[in-house]
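# Pasting the sequence and the predicted coordinates here, then a few questions.
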Amino acid sequence: MDFSGFEFSQNALNTFKTCPKKFGYKYEQGINWKKEDEEEYYKSLKYGVEFHLMCERYFSNIPVGNFSGDKKYEKFSKWLERVKNVVPIYKDREYLTEYGLSIKIDEESRLNVKYDLAIIYRESGVLCIDIWDWKTENRKINYNDLEKRMQTIVYMSVAYEIIPKIYGKNNEKVRVRMYYYQPEYYLEPIEIKYNEEKFKNDKNKINNLIKEIKKSDFKDKNLNSCKFCEFNMLCNQKNINDIAYEEY
């Protein structure tokens, strides 16, 4: 695969970790389609995108509109009020919505991130960076899963490395924290703290994974993920249900 100009993301890295062959289908061959039997999943995804847009408008000081009386979005007003309570707006802080960053990996590729919300401010002379991510899925998330997620590893690593170069001073102390907030289930966000040791470990994980991807022929596949994969019929020449999967 030619990686000239390739832009890695947490989704791309996570896809390879899930299954190298799936990465090959999506990013080498450019194959991508929806699973016919997961209509509700895509409806939920669209629902989440619309709520993210609502939050973006609020933190950008743009009117969010009135959703009262609309059953499809009846939760939005309640969710937004919860977001307002956990993320108050202060005049001395900068609120960056849908904030994108890109870091150079090597001469041919980059690593990109986009934060739902990044808040930059100083507290007792320390540069503080709060990364917020809104979660609207129906399954309740928990701290242990989130701390190990590729999203957490990539988002916090890039924030720790790049944002101080934009908003800080040379070699100054920086505090980075990431908050996952799921308004359907929580009144308080799940907070993940960060430090220099975590950054070094995460940086090595990311670099090693990218090196592994660039050396791969994308032929290996993870059988544990087949029955949940949109490529299972293309990859295995049949649809793998629970019984057939166990036999396979």
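Looks like it came in fine.
# use CA for all of it now, contacts and neighbours both
Will do.
# middle-most residue in this protein, spatially?
Q151 (4.4 Å; CA atoms, centre = their mean).
# Which residue, other than its chain neighbours, is closest to that residue?
Counting by CA to CA, 6 or more residues apart in numbering, Q10 is the residue found nearest to Q151 once chain neighbours are left out, at 5.4 Å.
# And for stretch 29-41, what's in contact with it?
Y25, K26, E230 (CA atoms under 8 Å, 6 or more residues apart in numbering).
# Same question for stretch 190-199.
With CA under 8 Å, 6+ apart, stretch 190-199 has contacts from 142-143, 147, 156-157, 160, 175-181.
# so how far is the first residue of it from its last?
Taking CA to CA, to the nearest Å, stretch 190-199 runs 19 Å from one end to the other.
# do stretch 175-187 as well
24 Å.
# ok, and for that stretch, which residues are buried?
R175, V176, R177, M178, Y179, Y180, Y181, Q182, P183, E184 (16 or more other CA atoms under 10 Å).
# tell me the contacts of the last one?
Looking back up the chat, that one is E184. Contacts of E184 (CA under 8 Å, 6+ apart): W79, T136, N138.
# at 7 Å instead, please
W79, T136 (CA atoms under 7 Å, 6 or more residues apart in numbering).
# Helix, strand or coil: sort out it for me.
Using DSSP: H, G, I helix; E, B strand; the rest coil, the structure places E184 in coil.
# contacting residues around M233?
M233 neighbours (CA under 7 Å, 6+ apart): N239.
# so how far is K193 from R177?
When R177 is compared with K193 (using CA to CA), they lie 5 Å apart.
# just K211 next, same as before
K211 is 27 Å from K193, by CA to CA.
# A further structure is provided below for comparison with the first:
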Amino acid sequence: MNNDLRFFNYFLFTQQSISTFEKCPLKFKKRYLEGLKWKSVISEELNRRREIGNNFHIMAHRYFLGIDTGFTEGIEGYEELSRWIEALKTYFPKTDDALYLPEYKLRMAKETLRLEANFDLLVVKKGGIEIWDWKTPGKNKAVDERLKGERLKGSLQSMVYLFVLKEQAQRVVQREIDCSNIRMFYWQPEPVSVLAEISYTDEMHEEFRHTLKRKIDGILEYDYGSFDKKLYRKNCMYCEFNWFCNNERVDFEAVEEDEDFLDQLDWDSIEELR
């Protein structure tokens, strides 16, 4: 009997799990197939930033639900969060002609294309659907926003989110939506900026279909007996399984100095380092 979770119908791929496999197949196996979540001691600063980022997502969720944020001066990063949530309210005044769906999850399964997307916000308007994703500022707030925006446009996250929404749009609005009526935005609260805006097309959808299928099929066909850790050594210093593979602990001082790494780090992956 094959107990490899990759082949179970309920196993869904996310942008984070696919990215993890590309960085290191063994980490994917440990994290997603074996369900190992080793705890590591992370630095105080990285933990602080994780907590503030998570709190902002919670506050945004509650704002779009129309309930009180419930945050008081005692929370970590209160002054930053106060500025950020006010920026959010100013930039996104809620209107009666739009439907706001915060922290919305969509899943799909068509042959090997078994995917899950977790959206920070979907906004349904008469003209179509918008995806909004929050990017809270990192340590280096002076990072080149143009370069950051270009990375986001070409990211695996953009690919998964746009593709899944198009495929499952009927679950959201009870009708088919043309690609031309779907857009995705990456937004940061400080300084207030749309880091990237993506207008979807039929050509992009077919390209994403083939790319995602190729990536997922590669994961399904991978033989762990052929794993060569030397090919993935550059990612070890950030991995919670570094002790298992190399008898070395994660060097969080090096992590905090690597602005390129931190700029691309999302809060889900920081969770894996806890």
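Structure received. Worth saying up front: this structure is predicted, and the values here are computed from it rather than measured.
# tm score of chain vs chain?
With the length set by TM-score structural alignment, normalised by the length of structure 1, the two chains reach a TM-score of 0.84; 237 aligned residues with a CA RMSD of 2.5 Å.
# What about the buried residues of stretch 175-187 of structure 1, which are in strands?
R175, V176, R177, M178, Y179, Y180, Y181 (DSSP state E).
# close enough to count as contact, N239 of structure 1 and F231?
No - look at N239 of structure 1 against F231 with CA atoms under 7 Å: they stay out of range, at 9.2 Å.
# Looking at these two, which has the bigger crowd around it?
Comparing N239 of structure 1 with F231 by other CA atoms under 10 Å, the one with more neighbours is F231, at 22 against 17.
# Not counting sequence-adjacent ones, nearest residue to the counterpart of that one in structure 2?
Aligned counterpart of F231 of structure 1 in structure 2: F241 (TM-score structural alignment). Closest residue to F241 of structure 2 apart from its sequence neighbours, by CA to CA, 6+ apart: K27 at 7.1 Å.
# pretty sure the one you found belongs to a strand, no?
No - using three-state DSSP, the assignment for K27 of structure 2 is helix, not a strand.
# To which residue of structure 1 is it aligned?
Counting by TM-score structural alignment, K27 of structure 2 corresponds to K22 in structure 1.
# Look up how far N112 of structure 1 lies from its match.
K22 of structure 1 is 20 Å from N112 of structure 1, by CA to CA.
# Report how many residues lie close to N242 of structure 2.
For N242 of structure 2, using other CA under 10 Å, the count is 18.
# how close does it sit to Q15 of structure 2?
22 Å.
# what does V124 of structure 2 give?
V124 of structure 2 is 23 Å from Q15 of structure 2, by CA to CA.
# Which residue ranges of structure 1 form helices?
10-18, 20-23, 39-59, 74-86, 143-148, 150-167, 196-215, 232-236, 242-247 (DSSP state H).
# Could you give the separation of the first one from the chain centroid?
By that I understand helix 10-18 of structure 1. 11 Å (CA atoms, centre = their mean, to the nearest Å).
# By how much does that helix deviate from structure 2 on average?
Following superposition, helix 10-18 of structure 1 is found to deviate from structure 2 by 0.8 Å on average (mean CA distance after the TM-score superposition for structure 1).
# between that helix and helix 196-215, how many degrees?
70 degrees (axes from the mean of the first three to the mean of the last three CA atoms, to 10 degrees).
# Report the buried residues of helix 10-18 of structure 1.
Going by 16+ other CA under 10 Å, helix 10-18 of structure 1 has these buried residues: Q10, A12, L13, N14, T15, F16, T18.
# contacting residues around D133 of structure 1?
Y115, D116, L117, Y179, Y180, Y181.
# thinking the last one is in contact with L146, fair?
Which is Y181 of structure 1. No - counting by CA under 7 Å, Y181 of structure 1 stays clear of L146, with 11.1 Å between them.
# still on that earlier bit, would you reformat the ones in strands among the buried residues of stretch 175-187 of structure 1 as CSV and include distance to Y167 of structure 1?
Shown next, in CSV, are those (distance: CA to CA, whole Å):
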residue, distance to Y167 of structure 1
R175, 13
V176, 13
R177, 16
M178, 18
Y179, 20
Y180, 23
Y181, 25
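# What is the nearest of those residues to G69 of structure 1?
Y181 (25.2 Å; CA to CA).
# what's the counterpart of V87 of structure 1 in structure 2?
Aligned partner of V87 of structure 1 by TM-score structural alignment: F92.
# Give me the distance between that match and R50 of structure 2.
For F92 of structure 2 relative to R50 of structure 2 (CA to CA), the value is 24 Å.
# If you count surrounding residues, which of the two has more?
Ranked by neighbour count (other CA under 10 Å), F92 of structure 2 and R50 place R50 first, with 20 against 11.
# how about that one, what's its partner in structure 1?
Aligned partner of R50 of structure 2 by TM-score structural alignment: L45.
# Same check on A169 of structure 2?
In structure 1, A169 of structure 2 lands on I163 (TM-score structural alignment).
# ok now do the closest residue to that match other than its chain neighbours, which residues does it touch?
The spatial neighbour of I163 of structure 1 that comes closest, neighbours along the chain excluded (CA to CA, 6+ apart), is I129 at 7.9 Å. By CA under 7 Å, 6+ apart, I129 of structure 1 lies in contact with A118, I119, I120, Y121, R175, V176, R177.
# I'd like those as CSV, with distance to G69 of structure 1 appended.
Below are the contacts of I129 of structure 1 laid out as CSV (distance: CA to CA, whole Å):
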residue, distance to G69 of structure 1
A118, 32
I119, 33
I120, 36
Y121, 38
R175, 42
V176, 40
R177, 37
